[in-house]
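Participant: Here you go, sequence then predicted model.
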Amino acid sequence: MANKFSVAFSYYFKNYYRSRSFYLMLALILLITAIMSYFSFRYQGKIDSFLGKFDRSAITAGLKARALDYIWSFVLVDIPVYAAVFFGSPSISSEIEDRTAFHIFSLPVGRITILSAKYAAAYAVTILVSTIYFIAEAIITRTIYGTIDLNAYLESFAITLIFVGSVIAFTFFISSIFNRNIYAYITVLIIYFLVFNAIDVITSLLYSTTSPFLLNNAANIIMEVFININLFTFSPTISLSPAGSSQVLLAVAVMIIYMAASIAAAAILFENKEAK
């Protein structure tokens, strides 16, 4: 079983990093990193002005470094989503659309092994491109302010690893529903950026709070471990302190639930897929 998994993982991983989607995502990451680096150097004084509105006496190099990391993480939270759309959305639907399922389903390899290997490969390439951005964030922050909150940085990175797993699992679940890639692509984007946000707007209007059970809201903890600023409600909460442990644990729990439920649903649907 382990040997079959490693062979399948190696095959799918090579397919991913040799694909046009991988190089397109890599180019986007490098472009976004370059833009963020430029603006970090060009407008670093704006961070001082922003923090000065709250408590100028509390401004330190460490606080400014965390504020810059917050801004970088503000962009980071969407990077795994687009990577997951590239690598996860066509993961299962493509096997039916491209008719490769006829060959794969006849192999002496269990479908769960195939699904697990493909999921692990998609996870690996997504982490690969995301890590480039994360490393650049640390280098820029350290260069500008001479320091970095290593604990918050590593915590944000660890949460990102979990988030990547959950959002890819979610795209695998959506992909297992359809037999055409385009439907999977569109559905993932609509659900994540339209449906989730619509639900969040409604709950914000009715209850003046965000919906903690939504995956996109849970992802915000990636940046809130630096500065606990939530700008996505009609009554924004702002704190220059990092998010509390209860907030972090709740967000991580939501991500894990999405991951477990999505991959389980994808496994059930994939197990019952028929080549057409």
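Facilitator: Thanks, I have the structure now.
Participant: use CA for all of it now, contacts and neighbours both
Facilitator: Will do.
Participant: element containing the one residue sitting closest to the centre of the chain, please.
Facilitator: The chain has Pro80 as the residue nearest its centroid, 3.1 Å off, counting by CA atoms, centre = their mean. Using DSSP states H and E, Pro80 maps to helix 79-87.
Participant: from the middle of its chain, how far away would that helix be?
Facilitator: Remark: helix 79-87 is offset 7 Å from the chain centroid, using CA atoms, centre = their mean, to the nearest Å.
Participant: try this one side by side with the last:
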Amino acid sequence: MIKSLTIYIQYVKNYYRSRSFFLMLFLIILIGSMMSYFSFKYVNDLPKFLGSTVFPVSLKVELFYYLWTLVLLYVPVFASVFFGSPAISSEIENKTAYYIFPLPINRYKLFFGKYFAAFTVTLFIIGIYLIFEVFTLSLLLHQIPVTYFLESFVMILLFIFSIMAVTFLISAIFNKNTYAYITVFVIYYIFFEAGSFIIELLYKYTPVYFLNDAASIIERVYININPGNAFVSHIDINPAPFSDIMLSALIMIIYGVVALVVGMLLFEKKEVS
């Protein structure tokens, strides 16, 4: 237990010292600042954008949180690329595996130590954005939809868990960082995002089993509109039903568990070439 904690702490320190961390920190502060600026600038113009002059306060609160969370949805993807893609492949490419693999340390502990370190750093980045969100919208709207916010936060945790696990699996497959980086983007934005779009276009069916669709629950807990469903005519301004939340949570858990198990097994058998 002590050795596992030491490994985890060391990898957290490594992440916090990396250029990737400072890049993500800069980007999240920039994005949070821009969202705050636009929120203050257009707080009273939102009904005009939606073609309405009558706009309930409660719906206004939920819509602003929905818009903020819609932007947040993509942060774990980029964080997983920066922190997860090179997690295993870099050990091979940089030849550090020559020194790490022979050590009398269980590889499972190395794998999970680095995984939970990446999870922690990603959560820190997400936390900065959430501080911007809550502080800005509390000043503007004087309300916090606590129940929906907590549901959304739990779904964010599950999404980080799943997308980071998938990224670690990909990193365990390749021996070069570049291949891992590209593959993660291809899988998420071409296979999931574009694949979902094509399936909806051809069959008018939403592939709820795709990770990107499951992750959309993060914002749909406020208003049940999935922006990826371009060909679904029904729009529901009510929050997503509990059944949708549970289904999305289950799908993300399955992705995370399967990816972690397979990635861990690949890492256990990985050799330095």
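Facilitator: Received the coordinates, thanks. Everything quoted here is computed from the prediction, not taken from an experiment.
Participant: What lines up with the residue nearest to the centre of structure 1 in structure 2?
Facilitator: Alignment note: Pro80 of structure 1 maps to Pro76 in structure 2; criterion TM-score structural alignment.
Participant: Would you agree that match is in contact with Ile160?
Facilitator: Yes - if you go by CA atoms under 8 Å, Pro76 of structure 2 and Ile160 touch, sitting 5.8 Å apart.
Participant: shared neighbours of these two, anything?
Facilitator: Counting by CA atoms under 8 Å, 6 or more residues apart in numbering, the residues touching both Pro76 of structure 2 and Ile160 are Thr122.
Participant: from what I can see the residue nearest to the centre of structure 1 touches Tyr133, true?
Facilitator: No - using CA under 8 Å, Pro80 of structure 1 is not in contact with Tyr133, being 11.0 Å away.
Participant: contacting residues for the residue nearest to the centre of structure 1?
Facilitator: By CA under 8 Å, 6+ apart, the neighbours of Pro80 of structure 1 are Thr126, Ser130, Phe163, Val164, Val167.
Participant: repeat that with 10 Å
Facilitator: When contacts are counted by CA atoms under 10 Å, 6 or more residues apart in numbering, Pro80 of structure 1 touches 86, 123, 126-127, 129-130, 160-161, 163-168.
Participant: how close does it sit to Asn197 of structure 1?
Facilitator: Look at Pro80 of structure 1 and Asn197 of structure 1: by CA to CA, to the nearest Å, they are 17 Å apart.
Participant: same question, Lys118 of structure 1
Facilitator: Relative to Asn197 of structure 1, and taking CA to CA, Lys118 of structure 1 is found at 29 Å.
Participant: more crowded one of the two?
Facilitator: Lys118 (25 against 19; other CA atoms under 10 Å).
Participant: And the more buried one? What does it align with in structure 2?
Facilitator: Using TM-score structural alignment, the equivalent of Lys118 of structure 1 in structure 2 is Lys114.
Participant: Kindly report the same for Ile221 of structure 1.
Facilitator: Per TM-score structural alignment, Ile221 of structure 1 is aligned with Ile217.
Participant: Just give me the neighbour total for its match.
Facilitator: Count around Ile217 of structure 2 with other CA under 10 Å applied: 29.
Participant: and what of Phe191 of structure 2?
Facilitator: As a burial measure, Phe191 of structure 2 scores 15 neighbours (other CA under 10 Å).
Participant: repeat for the one 5 residues further on
Facilitator: Burial measure for Ser196 of structure 2: 23 neighbouring residues, criterion other CA under 10 Å.
Participant: Need the counterpart of it in structure 1.
Facilitator: Counting by TM-score structural alignment, the partner of Ser196 of structure 2 is Asp200.
Participant: Quick check: its match touching Ser211?
Facilitator: Yes - the pair Asp200 of structure 1 and Ser211 qualifies as a contact (CA atoms under 10 Å) at a distance of 5.8 Å.
Participant: any common contacting residues for those two?
Facilitator: Asn217, Thr233.
Participant: Checking Ile229 of structure 1 next. Helix, strand or coil?
Facilitator: With DSSP: H, G, I helix; E, B strand; the rest coil as the basis, Ile229 of structure 1 sits in strand.
Participant: The closest residue to it other than its chain neighbours sits in which helix or strand?
Facilitator: Leaving aside its chain neighbours, Ile229 of structure 1 sits nearest to Ile238 (4.4 Å; criterion: CA to CA, 6 or more residues apart in numbering). Here Ile238 of structure 1, judged by DSSP H and E, is contained in strand 237-239.
Participant: For that strand, give the aligned segment of structure 2 as residue numbers.
Facilitator: The aligned range for strand 237-239 of structure 1 is 234-236, by TM-score structural alignment.
Participant: burial of Tyr207 of structure 1, as a residue count?
Facilitator: 10.
Participant: Quick check: which element contains the closest residue to Lys276 of structure 1 other than its chain neighbours?
Facilitator: Once flanking residues are discounted, Lys276 of structure 1 sits nearest to Ile96: 6.6 Å by CA to CA, 6+ apart. With secondary structure defined by DSSP H and E, Ile96 of structure 1 is part of helix 93-97.
Participant: so where is that helix in structure 2?
Facilitator: Taking TM-score structural alignment, helix 93-97 of structure 1 hits residues 89-93 over in structure 2.
Participant: ok, average deviation of the matching stretch from structure 1?
Facilitator: Compared with structure 1 after the fit, stretch 89-93 of structure 2 shows a mean deviation of 0.4 Å (mean CA distance after the TM-score superposition for structure 1).
Participant: likewise stretch 30-42 of structure 2?
Facilitator: With mean CA distance after the TM-score superposition for structure 1, stretch 30-42 of structure 2 averages 0.6 Å from its match.
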